[in-house]
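>>> Return a 3D structure for these sequence lines:
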Amino acid sequence: MRTERSLTRLDRLFARLDREPERPAHLDEPRMSPHRIVLLSATLAFYAAIVVAVVTTSWLVRFDWQVMFFRPYQQWPEIHGFLDYWVVLGQRGPTAVMVAAWLGWRSWRQHTLRPLLMFGAALLLLNATVGAAKIGMGRLGPHYATVIGSNEMGQGGDIFPSGHTANAVVTWGILAYLASTPRTRRYLSALSAVVSLSVGLTTVYLGTHWLSDVLLGWAAGLLVLLALPWVEPLITVVETWILGARDAWRRRGGAPVPVSTAPAALLPQRSAAGPRDEQPPAREPVAAARSRTPAYLAPGPHTARCERTPVTPQGTRRPPHPERVRGTSARPLAGG
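The predicted structure follows:
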């Protein structure tokens, strides 16, 4: 009696992954809508207001010094050890490795380079904008401040805006930006907001940044996320070029080229003025491609040996003998 093996949780997980399409159909990609443009303009105005408030040594600078003299790390020393590890969620190296690993898995499963390319573009924009602002304003941090009550601008520092805060906004916010459904995007947006807010306040607690550094870091990271839809056309062109170069290299090596390698946005779509029966080309799921019969097997169905119908052999299996005849015996001849 043969019993079937019960499926484990890992087996069910891989079975579900095998049913995923090569690229999600009707992918909800963010667009540069009027609502997003309004948010981008408001964030840019907030960014400029923070810079002007610090340059003019306004009440915000005085509040920075009050928070610094308050020394939160001395007021609540029991959470210092935990926050030393928590602030790592804003460091570019460890967070980039973790997020890139997850997005690389998504790219491999969905046969698209968009997640990795968008993450690379976001980090490039972050380094260019935040790095230029840090070098241009040259503000010193609380631990290196020289004159009480001054804004410490133009002293060769590199802490304005806060790189930890801006990196936390972009690194964890890109997961919400690349979400496939609006519901997942809302959940990931809330999670990334909590992480970025807590990382920024942790730098103030540890005394490594002024409070105004954190405010400008939040605005700088949010500007990068809001501007990403303008990068989408360039990402599509780069992805198409990379996939085309890969297919050309495979052809030179004699390897088979996949049928569907272009992004879904570049596939021919049905026109509004065309006939109704015209349909876009169907995309074959990965599971169907894996279950295709290999070329070296016969095209017909293959049944197990125990399922075949028994056949009774006809005739005898004994080979014919030329000197023997069934039913007769050879007798010696009597001599005369």
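>>> Only C-alpha atoms from now on, for both contacts and neighbour counts.
OK.
>>> Need the contact partners of the strand or helix carrying Ala248.
Counting by DSSP states H and E, the element that carries Ala248 is helix 232-253. By Cα atoms under 8 Å, 6 or more residues apart in numbering, the surrounding residues in contact with helix 232-253 are 112-114, 117-118, 256-257, 261-263.
>>> Return the member of these nearest to His80.
For these, the minimum distance to His80 (Cα to Cα) is 35.0 Å, reached by Met118.
>>> In contact with the spatially closest residue to Ser189 that is not a sequence neighbour: list those residues for me.
The shortest distance from Ser189 to any non-neighbouring residue, by Cα to Cα, 6 or more residues apart in numbering, is to Ala176 (5.3 Å). Contacts for Ala176 were tallied using Cα under 8 Å, 6+ apart; they are 184-189, 192.
>>> Show me just the buried residues among those residues.
The neighbour count (16 or more other Cα atoms under 10 Å) marks 185, 188-189, 192 as buried among the contacts of Ala176.
>>> Please generate a structure for the following sequence too, so the two can be compared:
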Amino acid sequence: MRTDQLLSRLEPVFARLDREPERPAHLQTPQMSRHRIVLLCATLAFYLAIVVAVLTTSWLVRLDWQIMFFRPYEQWPQIHAFLDYLVVLGQRGPTAVMVAAWLGWRSWRQHTLRPLIALGVALLLLNITVGSVKLGLGRLGPHYATQIGSAELFAGGDIFPSGHTANAVVTWGILAYLASTTVTRRVLSILSGVLSLSVGATTVYLGTHWVSDVLLGWTAGLLIMLALPWFEPLIARAEAYVFELREQWRRRLEEGRLSEPVAAALTPLLSAGGKWRPTRADGAEAPVTAAPAAGHSPALRPAAHAHPASRPHLIRSERTPVTPAGSRRPAHTERATARSARPATGG
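I've put the predicted structure just below:
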């Protein structure tokens, strides 16, 4: 009885695994709306105000020094170990790997390269914008400050704006940007905002960044996320180019114009049967030129992966692995006999 109940519960799982993944008909692509442009302009103004406040050694620089002398890591040493791990969520290497793995799975399920390309574009913008300002202003961190009350600019440093904070905004914010529903996008936006502010506050606690570094890093990451819809046409063109290149290699493979080692290496990558399709900026599916049917080499033809339109689903007990020579799995009675004939001790 329990076995039958377990099989009946697992039957929907097996049916899901047998079904071919379906690409969403309409992927929601954020547009550059008027509200978004207004928010972008306001964020840019705040960004420039922070830069001017640091350049003029205003009250913001005095606040930086006050918190530096306060030394939060000495006031609350009991949370130091935990925050050492929390700050890793703002490092570019570990976070990029984790987010890329998730977006890669989404790309495979949705049959589109847009999530991975959008992540790449966002990180490229982050490196260009934040890196150029870091090197241009050359600010020193609190542990390397040389003159009390100074902004420590143009001294060969590279901490303004905070790269940890900006990276946390972009890396975790891209999940909200690529969310499929409005509710999911709002929830992930709040979580990414709280996480990025926590990472920034942690750097201030550890004494590796000034408060103004964190404010400018958070603003720099937000600017990238707000401006990302302007790059959606570029993302669509890059995706179409990758699929076009894939189709070209597939045609060469089917026409036998590739050497056998290269064909053997590319066959698993190009034998998807046309599942993947590029998308335009509006989310619609872009046409892809089909491969010619004639002139191909039978020896190098990729195995077709057919999926019947409808067939009865079999439970696990009815699925017997079958080979060209028949099933290699013995019947239940034979297995029971062999098990009983086995000696009790090894030999």
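>>> Just the TM-score for the two chains, thanks.
Overlay of the two chains. TM-score (TM-score structural alignment, normalised by the length of structure 1): 0.76; 274 aligned residues with a Cα RMSD of 2.5 Å.
>>> rewinding a little: I'd like to know which of the contacts of Ala176 of structure 1 is nearest to Arg31 of structure 1.
Of all the contacts of Ala176 of structure 1, Arg185 has the smallest distance to Arg31 of structure 1: 13.8 Å, by Cα to Cα.
>>> can you give me the helices in structure 1?
Ranges of helices within structure 1 are 9-18, 34-55, 59-70, 72-75, 80-86, 92-110, 114-137, 163-177, 182-206, 211-227, 232-253, 286-290, based on DSSP state H.
>>> once aligned to structure 2, how far is the second one on average?
Taken over the aligned residues, the distance from helix 34-55 of structure 1 to structure 2 averages 0.3 Å (mean Cα distance after the TM-score superposition for structure 1).
>>> just to revisit the earlier point, of the contacts of Ala176 of structure 1, closest to Tyr73 of structure 1?
Nearest to Tyr73 of structure 1 out of the contacts of Ala176 of structure 1 is Ser192 (Cα to Cα; 24.5 Å).
>>> Isn't that closest one up against Tyr177?
No. At 10.5 Å, Ser192 of structure 1 does not count as touching Tyr177 under the criterion of Cα atoms under 8 Å.
>>> coming back round to it: can you redo the contacts of Ala176 of structure 1 as TSV with distance to Arg250 of structure 1?
Below are these laid out as TSV (distance: Cα to Cα, whole Å):
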residue	distance to Arg250 of structure 1
Thr184	37
Arg185	37
Arg186	40
Tyr187	40
Leu188	38
Ser189	40
Ser192	40
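>>> hang on, the earlier thing: from the buried ones among the contacts of Ala176 of structure 1, which two are the most distant?
Greatest spatial distance among the buried ones among the contacts of Ala176 of structure 1 (Cα to Cα): Arg185 and Ser192, at 10.3 Å.
>>> Pick the most buried one from the helices of structure 1.
helix 163-177 (a mean of 27; mean count of other Cα atoms under 10 Å).
>>> Next, the angle from that one to helix 211-227.
30 degrees (axes from the mean of the first three to the mean of the last three Cα atoms, to 10 degrees).
>>> Return the mean post-superposition distance for helix 163-177 of structure 1 against structure 2.
Aligned to structure 2 and superposed, helix 163-177 of structure 1 gives a mean residue distance of 0.2 Å (mean Cα distance after the TM-score superposition for structure 1).
>>> The helix holding Ala248 of structure 1 vs structure 2, average distance?
Per the superposition on structure 2, helix 232-253 of structure 1 and its aligned residues are separated by 0.9 Å on average (mean Cα distance after the TM-score superposition for structure 1).
>>> Which residue range of structure 2 does that helix align onto?
The aligned range for helix 232-253 of structure 1 in structure 2 is 232-253, by TM-score structural alignment.
>>> Report the distance from that stretch to the chain centre.
20 Å (Cα atoms, centre = their mean, to the nearest Å).
>>> Go through the contacts of helix 232-253 of structure 1 and name the one nearest Ala219 of structure 1.
Met118 (19.6 Å).
>>> residue contacts, the residue nearest the centre of structure 1?
Residue closest to the average C-alpha location in structure 1 (Cα atoms, centre = their mean): Leu103, at 2.1 Å. Neighbouring residues of Leu103 of structure 1 by Cα under 8 Å, 6+ apart: 115-116.
>>> Okay, it and Thr112 of structure 1: tell me how far apart.
For Leu103 of structure 1, the distance to Thr112 of structure 1 equals 10 Å [Cα to Cα, to the nearest Å].
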